[in-house]
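Asks: My questions are about this predicted structure, shown below with the sequence.
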Amino acid sequence: MTDVLGSPVSRNALLRLIAALSDPPVTEPRVFGVDEFAQRKGRIYGARRKGRIYGTVLVDVETRRPIDLLLDRGADTLEAWLAERPGIENACRDRAPSFAEGATRGAPQAIEIADRWHL
């Protein structure tokens, strides 16, 4: 999209700009989706694995809007985020062990759903 606008920018530069913004107010999602994203080695988010750094993106499935970025894709990080949001009813996720564990511990009341891309 930045190429179309005549201002090419790398995805990592955009993520750094977004991370520098203050967080807008977000209502607690009823249904959330979670997935990881990879960046090049040595960038701003997450834990290294196979020479890459991974973070987690959380999305309100009903509004289709991203609601948060987490620094890594660990179970403890997801659990802590979910524990602060007791109104979550459904968790849409892939079958990664860290997401399964984090969702189960952080939102035990939520029904967990495997998203269609990961079945």
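Replies: On my side now, so go ahead.

Asks: make it CA atoms for all contacts and neighbour counts henceforth
Replies: Fine.

Asks: Contact partners for residue 105?
Replies: residue 79 (Cα atoms under 8 Å, 6 or more residues apart in numbering).

Asks: Distance check, it against residue 30.
Replies: Residue 105 is 17 Å from residue 30, where distance means Cα to Cα, to the nearest Å.

Asks: Would you mark the buried spots in stretch 112-119?
Replies: Judged by neighbour count using 16 or more other Cα atoms under 10 Å, the buried positions of stretch 112-119 are residue 112.

Asks: Name the residues that touch that stretch?
Replies: Contacts for stretch 112-119 (Cα under 8 Å, 6+ apart): 90-95, 103.

Asks: please redo it, this time with the cut-off set to 7 Å
Replies: With contacts defined as Cα atoms under 7 Å, 6 or more residues apart in numbering, stretch 112-119 is touched by 90-95.

Asks: ok, and the most crowded of the residues you listed?
Replies: Counting neighbours by other Cα atoms under 10 Å, the top entry in the contacts of stretch 112-119 is residue 91, with 27 neighbours.

Asks: That residue: what's it in contact with?
Replies: Applying Cα under 7 Å, 6+ apart, the residues contacting residue 91 are 31-33, 110-113.

Asks: Next, find the distance separating it from residue 75.
Replies: Separation of residue 91 from residue 75 (Cα to Cα): 14 Å.

Asks: Included below, for side-by-side comparison, is a second structure:
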Amino acid sequence: MHRPRTSIELAVGGEAGARLTGHLRMQTSPNTILCLVRRLPLPSVDRLRAVSIDDWAVRKRRIYGTLLVEFDRRCPINRLPDRTGATVTDWLGRRPSIQIVARDPSTEYARAAAAGASAALRVADRWHHILNMRQALERWLGRVHGRLRQLLTLDLHRTFAEVVAWEDGRLRHAGRVDMTRGGLESFARTLRADDEVVIEVTGNAMVVSHLLRQHAARVVIANPLQVKAIAHAHVKTDKIAAGVLANLYAAGFLP
């Protein structure tokens, strides 16, 4: 089986006054480099104050060990052959100087830290705190996403209005509405109680605003002086104009 090759470059220098200087390139494989790295001695540690415990994959989904990192120097100090509580408990028990043990949420590591370093402060590490908060936020957003407010912008014309929705930081074309009382009332009934609507000042903006306010949480009429980006745009379409309004409002540039 063909294995990828790589190279390592060594600096070669002569003694004082010698002209032999340059670089030597040797072909090798990634596995060879990993073997050499694994043979390097681990740093010696006299007294440990704080350590972090996490698992590491020897073979992903099949064989796992335990990695221990010293907080103060932020470097690995040992690798245990498995991730069982007994192995970690034994390692911690032989190091009474440890005052802080940070770990992942594994119950196996929790029991090992309690048994092997009962006097130490035991905490979940920062990376797993952030991961847990992100996962909790994603679960919450998944449950309430349908109830979150929606921002709609209308670019008004004499016979129709172009509608653009701003959701999750993205613009989505939401179609057109007929500029008739029936068309506007039908559109207004699709709004949710916490939706917000932005429209640009036109001759019929007040009528549209009055109809929509009965169904939306807020209706904002944008002053043309505040949306010069639309007036000065080199390419202007109804969708682009409505999209600019949505972005300006979402960024807080409209009242």
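Replies: Great, that's in hand. Remember, predicted model here, so these are calculated numbers, not experimental data.

Asks: ok, residue 23 of the second structure touching residue 8?
Replies: No. If you go by Cα atoms under 7 Å, residue 23 of the second structure and residue 8 don't touch, sitting 10.1 Å apart.

Asks: Okay, helices next: where are they in the second structure?
Replies: 30-39, 85-93, 107-116, 126-144, 181-188, 205-213, 228-231, 238-250 (DSSP state H).

Asks: whereabouts in the first structure does the second one align?
Replies: Just to be clear, that refers to helix 85-93 of the second structure. Under TM-score structural alignment, helix 85-93 of the second structure corresponds to residues 75-83 of the first structure.

Asks: Equivalent analysis for the fifth one, please.
Replies: Structural correspondence for helix 181-188 of the second structure: none found in the first structure, per TM-score structural alignment.

Asks: so what secondary structure elements neighbour that helix?
Replies: Contact analysis of helix 181-188 of the second structure by 3 or more Cα pairs under 7 Å, 6 or more residues apart in numbering; DSSP states H and E lists strand 170-178 as its packing neighbours.

Asks: which residues sit against the strand it packs on?
Replies: With Cα under 7 Å, 6+ apart, strand 170-178 of the second structure has contacts from 159-166, 183-184, 187, 243.

Asks: List the buried residues for that strand?
Replies: For strand 170-178 of the second structure, the neighbour count (16+ other Cα under 10 Å) marks 171, 173, 176-178 as buried.

Asks: Redo the residues you listed as CSV? Include distance to residue 140 of the second structure.
Replies: Converted to CSV, these look like this (distance: Cα to Cα, whole Å):
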residue, distance to residue 140 of the second structure
171, 23
173, 27
176, 33
177, 33
178, 37
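
Asks: ok, those residues vs residue 221 of the second structure, which is closest?
Replies: The closest of these to residue 221 of the second structure turns out to be residue 177 (Cα to Cα; 17.4 Å).

Asks: What residues does residue 31 of the first structure make contact with?
Replies: By Cα under 7 Å, 6+ apart, the residues touching residue 31 of the first structure are 60-62, 88-91.

Asks: And the residues you listed, which is closest to residue 25 of the first structure?
Replies: residue 60 (13.3 Å).

Asks: ok, for that closest one, nearest residue in space, not its chain neighbours?
Replies: Leaving aside its sequence neighbours, residue 60 of the first structure sits nearest to residue 32 (Cα to Cα, 6 or more residues apart in numbering; 4.7 Å).

Asks: which residue is nearest the middle of the first structure?
Replies: With distances taken as Cα atoms, centre = their mean, residue 57 lies nearest the centre of the first structure, 1.6 Å away.

Asks: No further questions, thank you.
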